[in-house]
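**Q** Structure, please.
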Amino acid sequence: MFSRGIELKKPEQIIRMRKAGLVVARILAELERHVAPGVTTGELDGLAREMLAQQGATSNFLNYGAEWGYPPYPGVACISVDEEIVHGIPGERKLVEGDIVSVDFGAILDGWHGDAARTFLVGEVDEACRQLSEHTRESMWAGIGAAHLGGRVGDISHAVEVSILSHGLDYGIVREYTGHGIGTAMHQPPDVPNFGKAGKGPKIVEGLVLAIEPMVTLGSEDAVTLEDDWTVVTNDGSWASHWENTMTVTKKGLWVLTELDGGEAELSARGLPFGPLAD
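**A** Down below sits the predicted model:
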């Protein structure tokens, strides 16, 4: 069912999306265990491919873009290191002590999509970079927590921005790339910017599923795409963090489809209602 171009899901369809989300959550957790100095980004991508096959899922990243005339994306995971914001192509690059690595990963299961991102720390990381990742993660949860039935997508955007700015640091909030609706396709309306005014945008209703994904830098928000037509880096060379979860709002509360526990621990710690349809 579509409302003003936005795909609204029935409860049983969201439960199927939860299964895809669990595939994403499990594989990201396993990738984190393998992030270490000396490991290449290509090796991480290879592990993700193996696990997708083991779980009977397919990639929504592999060959993405070809239908619109872009070079087909060659990996199943976007692996972006240090100054790379998003869409980093996995390959021969070896991780080194002190790197931060943002892994954006998705899966399709029975026609339904899951999408999430995590920033992983490689060994001992500079305190400013550790805080960058933690503050970006916090802003994602602030956005999730701002969603409620009858509210607006702008409530999420505003909460993400306020959370980032609350730290009083010169962070750059990347505006060119946004969160999005998700369902039978990975990217659907509506866009979910990481800045904006509360009370604006499409209404949050039952059946709306969103991917909330702040990208934050230690410097400028300006981004540049490299010659490979995919890898997006900061214009000033500052390092970046990217966190993302797929979520929905039910009559009972919030349900994070790409967290192993559905988001229960994080939501409970914030005094927010946990509202799974199943689990």
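**Q** use CA for all of it now, contacts and neighbours both
**A** Noted.
**Q** Which parts of the lengthiest helix in the chain count as buried, going by neighbours?
**A** If you go by DSSP state H, the chain has its longest helix at helix 11-34. Neighbour counts over helix 11-34 (16 or more other CA atoms under 10 Å) mark 14-28, 31-32 as buried.
**Q** do stretch 252-265 as well
**A** Neighbour-count burial for stretch 252-265 flags 253-260, 262-264 (criterion: 16+ other CA under 10 Å).
**Q** Narrow those to those in helices?
**A** residue 264.
**Q** ok, which pair from the buried residues of stretch 252-265 is furthest apart?
**A** Pairwise distances across the buried residues of stretch 252-265 (CA to CA) peak at 16.9 Å, for the pair 253 and 260.
**Q** what comes into contact with stretch 33-46?
**A** Applying CA atoms under 8 Å, 6 or more residues apart in numbering, the contact partners of stretch 33-46 are 31, 75-77, 79, 90-97, 120-123.
**Q** what about the helices in the stretch 1-150 of the chain?
**A** For the stretch 1-150 of the chain, helices defined by DSSP state H, counting those that start in this stretch occupy the ranges 11-34, 41-54, 127-146.
**Q** Turn those helices into TSV, including distance to residue 107.
**A** Listed next are the helices of the stretch 1-150 of the chain as TSV, based on distance: least, CA to CA, whole Å:
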stretch	distance to residue 107
helix 11-34	6
helix 41-54	7
helix 127-146	20
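**Q** Residue 109 is nearest to which of those?
**A** Here helix 11-34 is closest among the helices of the stretch 1-150 of the chain (CA to CA), at 5.2 Å.
**Q** Out of the helices of the stretch 1-150 of the chain, which gets nearest to residue 112?
**A** helix 11-34 (5.5 Å).
**Q** so how far is the closest one off the chain centroid?
**A** What separates the centre of helix 11-34 from the centre of its chain is 12 Å, taken as CA atoms, centre = their mean, to the nearest Å.
**Q** Please give the structure of this sequence too, so both can be compared:
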Amino acid sequence: MIEFKSAEEIARMAVTGQFVGELLAELSGVAAVGVNLMDLEHHARRRIAERGAESCYWDYAPSFGRGPFRNVLCLSVNDAVLHGLPHDYVLRDGDLLSIDMAVVIDGWAADSALSVVVGTPDPADLRLIEATEVALEAAIVAAQPGGRLGDISAAIGGVADSYGYPVNAEFGGHGIGRTMHEAPHVSNNGRARRGMKLEPGLTIAIEPWFCRSTDKIKFDADGWTIRSADGSRTAHSEHTVAITAAGPQVLTRRPAHGRTPADPASRSATAS
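**A** Have a look, this model is predicted:
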């Protein structure tokens, strides 16, 4: 069942979204060569606790995965793209890191993700990240009231095709509101003018993710971390978006003054 939100409820989600965007920007600045993934995890735990928020990931137990997820971040490195389990790993020069987080504040959730390169960037990695960001923005533009869910999916798939990247449609975006995962599923590929009508009050997480050279995935032994089947690099971008009568409203925009994944110079910088 799809729950449409009132303007007041969307405003409350925007409060959560602002915190998520700010913390993601902060974490992307902390991520640097020599930083342990667990340092990022514990940094996020502290900030979430200080804000009085609750992680949507802690104790998350879907049909996949091995036991409940006992972390507040998904940290996916290089060929890992989704649900990366934080562990004792020190970031190396040139690593491509995807950070995904979702929290609830006062009963309303927001979910967002970004990808950055720490240290010396490989142009091919920057291009892959750029593709996910361009696809995300194209999908947001397509999320117009009166349109169709397939318009969003087709926008993502069209960008992937223009960059020459295959698309896996098994995992994608989703509805969001009182909980992290609600209906509908938002595929990363599809046909325009198909699917449910986009109506004001619909809130969704749009999350294009691409592997450089395959649309096949595999799971780590931990049951959580999803990797490209051929070991190629991956990237992931995500925003929580509300459909309003005036058009799409991005609820998880990150502050412009923070480290921006779209800026190649910022990707090669280490934290000061």
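**Q** Tell me how they score on TM after superposing.
**A** Remark: TM-score between the superposed chains equals 0.91 [TM-score structural alignment, normalised by the length of the second structure]; 256 aligned residues with a CA RMSD of 1.6 Å.
**Q** Mean distance between the longest helix of the first structure and the second structure after superposition?
**A** Superposed on the second structure, helix 11-34 of the first structure shows a mean distance of 0.6 Å to its aligned residues (mean CA distance after the TM-score superposition for the first structure).
**Q** so that helix matches what in the second structure?
**A** Mapping helix 11-34 of the first structure onto the second structure (TM-score structural alignment) gives residues 7-30.
**Q** same deal with stretch 71-79 of the first structure?
**A** With TM-score structural alignment as the criterion, stretch 71-79 of the first structure aligns to 67-75.
**Q** quick one: the residue nearest in space to the middle of the first structure from residue 115 of the first structure, how far?
**A** Taking CA atoms, centre = their mean as the criterion, residue 244 is the residue nearest the geometric centre of the first structure, at 2.2 Å. Per CA to CA, to the nearest Å, residue 244 of the first structure is found 8 Å from residue 115 of the first structure.
**Q** gap between the aligned residue in the second structure for residue 208 of the first structure and residue 157 of the second structure?
**A** By TM-score structural alignment, residue 208 of the first structure lines up with residue 202 in the second structure. Relative to residue 157 of the second structure, residue 202 of the second structure is positioned 21 Å away (CA to CA).
**Q** Same question for residue 1 of the second structure.
**A** Residue 1 of the second structure is 26 Å from residue 157 of the second structure, by CA to CA.
**Q** of those two, who's got more company?
**A** More crowded of residue 1 of the second structure and residue 157, by other CA atoms under 10 Å: residue 157, with 26 against 6.
**Q** can you tell me how far the counterpart of the more buried one in the first structure sits from residue 206 of the first structure?
**A** The alignment partner of residue 157 of the second structure in the first structure, by TM-score structural alignment, is residue 161. As judged by CA to CA, residue 161 of the first structure and residue 206 of the first structure stand 24 Å apart.
**Q** again with residue 197 of the first structure
**A** The value you get for residue 197 of the first structure to residue 206 of the first structure, if CA to CA is used, is 22 Å.
**Q** for residue 66 of the first structure, same thing?
**A** Residue 66 of the first structure sits 33 Å away from residue 206 of the first structure, going by CA to CA.
**Q** what ranges do the helices span in the stretch 151-272 of the second structure?
**A** 264-267.
**Q** Alignment lookup: residue 96 of the first structure to the second structure.
**A** So residue 96 of the first structure corresponds to residue 92, using TM-score structural alignment.
**Q** could you list every residue that touches its match?
**A** Residue 92 of the second structure is in contact with 33-34, 118-119, counting by CA under 8 Å, 6+ apart.
**Q** Over to residue 151 of the first structure?
**A** By CA under 8 Å, 6+ apart, the residues touching residue 151 of the first structure are 199, 203-205.
**Q** Map it onto the second structure.
**A** Using TM-score structural alignment, the partner of residue 151 of the first structure in the second structure is residue 147.
**Q** before we move on, the earlier item: residue 214 of the first structure is nearest to which of the helices of the stretch 1-150 of the first structure?
**A** Here helix 127-146 is closest among the helices of the stretch 1-150 of the first structure (CA to CA), at 6.1 Å.
**Q** mean deviation (superposed) between the closest one and the second structure, please.
**A** Per aligned residue, helix 127-146 of the first structure averages 0.6 Å (mean CA distance after the TM-score superposition for the first structure).
**Q** Go through that helix and flag the buried ones.
**A** Residues of helix 127-146 of the first structure classed as buried: 129-130, 132-133, 135-146 (neighbour count, 16+ other CA under 10 Å).
**Q** Now residue 198 of the first structure: closest residue in space that isn't a chain neighbour?
**A** Spatially, and ignoring its direct neighbours in sequence, residue 198 of the first structure is nearest to residue 155 (4.2 Å; CA to CA, 6 or more residues apart in numbering).
**Q** what's the alignment partner in the first structure of residue 48 of the second structure in contact with, if anything?
**A** Counting by TM-score structural alignment, residue 48 of the second structure lines up with residue 52 in the first structure. Residue 52 of the first structure sits next to 23, 27, 58-59, 107 when contact means CA under 8 Å, 6+ apart.
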